[in-house]
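Student: Take this sequence and fold it.
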Amino acid sequence: MMTNHDLIKHQIKKFCFEKLKNNQEPLERFEKLVNSSSNMIENALKPELISATIIFSYLREHKLNGRGGITTKQLADYFGVKPQAVTSKVFDVDCIVNRSAIFPDDLKEHYEFIDIDRFEVSEEYYEFLESLEADDYKKSEKILLKLIKLDPDFFDTYTVLHEYYLNNGKGTKAYNLMQKGYERAMNLVLNKNGKFPDSLPWGFIENRHIIRVMFNFAALLWLNSDKKNALVIFNRLLKSNPDDNIGARYVIVAIHEGVKSIYEFEKMFDDGSGNWDWEAQEKWFWETASKYKSEIGWWLELEE
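Tutor: Next comes the predicted model:
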């Protein structure tokens, strides 16, 4: 004798073969239901109703039910159940296999992150930048490590210390430090569901140290030929702050163009006197970005 699991799976496969050109999406919904609520399958008094409801869930989402498609009555007749039973049961099934049909706003809720004011450590940090110690590598390292201990989630200290390390030939220490800072920054901004912010606005000063540490860690990945992960971070920064005060759009295009590092990119627009040629950079960007519309076209459309 077939179990409910085997019977429902067989019924769905048969319907898909006969009526849906062997489309496998209803079967995927069935497996999701099995993994999330096996009791609904095992304890079903009428397995045919579960089969019909899973099919109905798929048809309704893709607008294949009703006039011009497969009506609820036709579906119910195929499985030998009542149409009203199918429409009543679909709520329970959709809550598991197609939650967006029931709670669309729940999945699309906009998540904005704004950090707390880290006044105490930031005041000490800016005082350090203005001090004589800032010119001394050894003293600077000691002070910055102390500030990191004071507040390990204030990330400008990581960014500046990694620059000291790079300037003194300590690339591994720079990378390890920034990796730690980046990981802490991610733990700070991800919500309880592990979602990166839809909005991480630069306009809030409290967020800038987070954006800077992420940008600079991505630049290190880029320098170390890890373009894939660098692009993930740069794209997150651009999408969460389309005003792009940090300049993520430029480096995204540069990476796709084959530029090897942020240092190589910066040399492209050095006018020879140590000044930045912003007009040349903008001209280059708009001429080059059009080649990569699949990667950055969404941002270009915002500017049109």
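Student: switch to C-alpha atoms for all contacts and neighbour counts from now on
Tutor: Will do.
Student: So which elements touch the one helix or strand Ile252 maps to?
Tutor: Using DSSP states H and E, Ile252 sits within helix 248-257. The contact analysis (3 or more CA pairs under 8 Å, 6 or more residues apart in numbering; DSSP states H and E) places helix 248-257 against helix 227-240, helix 262-267, helix 278-289.
Student: Throw those helices into a markdown table and include mean neighbour count and distance to Leu188, thanks.
Tutor: Output for the helices and strands packed on helix 248-257, formatted as a markdown table (neighbours: other CA atoms under 10 Å; distance: least, CA to CA, whole Å):
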| stretch | mean neighbour count | distance to Leu188 |
| --- | --- | --- |
| helix 227-240 | 20 | 15 |
| helix 262-267 | 14 | 26 |
| helix 278-289 | 14 | 32 |
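Student: need the ones you listed in CSV with distance to Ile255, can you?
Tutor: Shown next, in CSV, are those (distance: least, CA to CA, whole Å):
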stretch, distance to Ile255
helix 227-240, 7
helix 262-267, 9
helix 278-289, 11
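Student: Leu129: which of those is closest?
Tutor: Of all the helices and strands packed on helix 248-257, it is helix 262-267 that lies closest to Leu129, at 23.1 Å by CA to CA.
Student: Can you show me the helices along the stretch 101-250 of the chain?
Tutor: 104-108, 119-129, 137-150, 156-167, 171-189, 205-223, 227-240, 248-257 (DSSP state H, counting those that start in this stretch).
Student: Any chance of those helices in CSV with distance to Phe91 as columns?
Tutor: Conversion of the helices of the stretch 101-250 of the chain to CSV gives the following (distance: least, CA to CA, whole Å):
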stretch, distance to Phe91
helix 104-108, 13
helix 119-129, 50
helix 137-150, 51
helix 156-167, 49
helix 171-189, 34
helix 205-223, 41
helix 227-240, 34
helix 248-257, 43
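Student: Could you also give me the structure for this next sequence, so I can compare it with the first?
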Amino acid sequence: MTDRHLDIAIDQVRSVLVGKTHAPQVKAFFDEPTFTVSYVVSDAATGKAAIIDSVWNFDQASGRTSFESADAIIAYVTDQGLTVDWILETHAHADHLSAAPYLQEKLGGKLAIGREIVTVQGVFGKIFNEGTQFARDGSQFDRLLDDGDTLMVGEIPLVALHVPGHTPADIAYVVGDALFTGDTMFMPDYGSARADFPGGDARQLYRSVRRLMQLPDETRVFLCHDYKAPNRDEYMWETTILAERTGNVHLHDGVSEDDFVAMRTQRDATLAMPKLILPSLQVNMRGGHLPEPDENGVSYLRLPVNLL
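Tutor: You can find the predicted model right below:
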């Protein structure tokens, strides 16, 4: 995608915000075992809502799943009398399983993700040696989003921005004055996401974050994860574009692309694989569904040995 097209999408977001008050209500749900923050974003005027990056609880040792995190979202939506129109994923997560199908069954709404999920399906379909029965066309989702696509949360516009780097398929969502970054950047004192997964690219990540930092300084920024920076005792997941642009330890104003790439490459080489990456990707590339069960009615997740 050319810089011109990127600028058009950012200008599109700015045009939505200029002269208007679009401040959605945002409710966060933090899942400490995976350090993941899920969100319910709603329009107070209409009661319409979107859910972003839900968590399906999974115990790897036993292979058992549960829905505590998703049920907390359902309880909130029900208590507030909200109608869910959209269930959104910022990307195919490597650290938790998505609860999207369960939430869709209980609350309705359409499931959406970035169009480049087909690239991720192609890469990991090969890694997990999936057969031809695994569709690699994104058909597991109700809508595939292109850069600049606009949805509505009630009367509040939601603009999808393609922000590759962590994975090829990452999408950030601007909902009124709120930005949901997915895995691009974290709290200013923690920095940026890794870029060493298959299809990841530190240069793309740098440019994606720089693009987001063109948004108005007062834009509220909601992060997908927090791991507590050194010397910080509390989890945090809300900041502003101004705070990120001026204070992000990896990506503040003045950090060059080459310096960031060198830092990110060196840092990523020291990181362990996420604990749930293998089960998560098999489920999340299917839109939150388990693989088709075997003849005994049980679904199985694969573990490629000495491949990654």
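Student: Can you calculate the TM-score here?
Tutor: Once superposed, the chains reach a TM-score of 0.27 (TM-score structural alignment, normalised by the length of structure 1), with 145 aligned residues with a CA RMSD of 6.6 Å.
Student: Nearest to Glu183 of structure 1 among the helices and strands packed on helix 248-257 of structure 1 would be which one?
Tutor: helix 227-240 (11.9 Å).
Student: if we can go back for a sec, other residues contacting the helix holding Ile252 of structure 1?
Tutor: 215, 227, 231, 234-235, 237-238, 261-262, 265, 285, 288-289, 292, 296 (CA atoms under 8 Å, 6 or more residues apart in numbering).
Student: between those, which is closest to Thr72 of structure 1?
Tutor: Ile296 (42.8 Å).
Student: Please name every helix or strand in contact with the strand or helix carrying the closest one.
Tutor: Using DSSP H and E, Ile296 of structure 1 falls within helix 293-303. Helices and strands touching helix 293-303 of structure 1, by 3+ CA pairs under 8 Å, 6+ apart: there are none.
Student: That helix: which residues count as buried?
Tutor: The neighbour-count criterion (16 or more other CA atoms under 10 Å) identifies Ile296, Trp299 as the buried residues of helix 293-303 of structure 1.
Student: That one vs helix 278-289, what angle?
Tutor: 130 degrees (axes from the mean of the first three to the mean of the last three CA atoms, to 10 degrees).
Student: so helix 293-303 of structure 1 versus helix 248-257, what angle?
Tutor: 160 degrees.
Student: and helix 293-303 of structure 1 with helix 227-240, angle?
Tutor: Going by the same axes, to 10 degrees, helix 293-303 of structure 1 makes 20 degrees with helix 227-240.
Student: Report how many residues lie close to the closest residue to Ala289 of structure 1 other than its chain neighbours.
Tutor: Counting by CA to CA, 6 or more residues apart in numbering, Ala289 of structure 1 lies nearest to Val253, which is 6.0 Å off, once chain neighbours are set aside. Val253 of structure 1: 23 surrounding residues under other CA atoms under 10 Å.
Student: Please report the distance of Val253 of structure 1 from Asn207 of structure 1.
Tutor: As judged by CA to CA, to the nearest Å, Val253 of structure 1 and Asn207 of structure 1 stand 24 Å apart.
Student: list the buried ones in whichever strand or helix holds Tyr58 of structure 1?
Tutor: Using DSSP H and E, the element containing Tyr58 of structure 1 is helix 47-61. For helix 47-61 of structure 1, a neighbour-count test (16+ other CA under 10 Å) marks 47-60 as buried.
Student: circling back: so which of the helices and strands packed on helix 248-257 of structure 1 gets nearest Glu141 of structure 1?
Tutor: Per CA to CA, nearest to Glu141 of structure 1 of those: helix 262-267, 23.4 Å.
Student: What is that closest one packed up against?
Tutor: Helices and strands touching helix 262-267 of structure 1, by 3+ CA pairs under 8 Å, 6+ apart, are helix 205-223, helix 248-257.
Student: quick one: the first one to helix 119-129, angle?
Tutor: Put plainly, it is helix 205-223 of structure 1. Using the same axes, to 10 degrees: helix 205-223 of structure 1 against helix 119-129 is 60 degrees.
Student: now helix 205-223 of structure 1 against helix 171-189, angle please.
Tutor: Using the same axes, to 10 degrees: helix 205-223 of structure 1 against helix 171-189 is 140 degrees.
Student: still on that earlier bit, show the subsequent helix or strand relative to the helix holding Tyr58 of structure 1.
Tutor: Next along from helix 47-61 of structure 1, by DSSP H and E: helix 72-79.
Student: Output the contacting helices and strands for that following helix.
Tutor: helix 47-61, helix 83-97.
Student: Which positions in it come out as buried?
Tutor: Neighbour-count burial for helix 72-79 of structure 1, counted by 16+ other CA under 10 Å, picks out Thr72, Lys73, Leu75, Ala76, Phe79.
Student: TSV please, covering the helices and strands packed on helix 72-79 of structure 1 and showing distance to Glu127 of structure 1.
Tutor: Below are the helices and strands packed on helix 72-79 of structure 1 laid out as TSV (distance: least, CA to CA, whole Å):
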stretch	distance to Glu127 of structure 1
helix 47-61	59
helix 83-97	55
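Student: what's the closest of the ones you listed to Lys19 of structure 1?
Tutor: Lys19 of structure 1 sits nearest to helix 47-61 of all these, at 10.6 Å, using CA to CA.
Student: which strands and helices sit next to that closest one?
Tutor: Secondary structure elements in contact with helix 47-61 of structure 1, counted by 3+ CA pairs under 8 Å, 6+ apart, are helix 4-19, helix 25-36, helix 72-79, helix 83-97.
Student: Now with 10 Å, please.
Tutor: helix 4-19, helix 25-36, helix 38-42, helix 72-79, helix 83-97 (3 or more CA pairs under 10 Å, 6 or more residues apart in numbering; DSSP states H and E).
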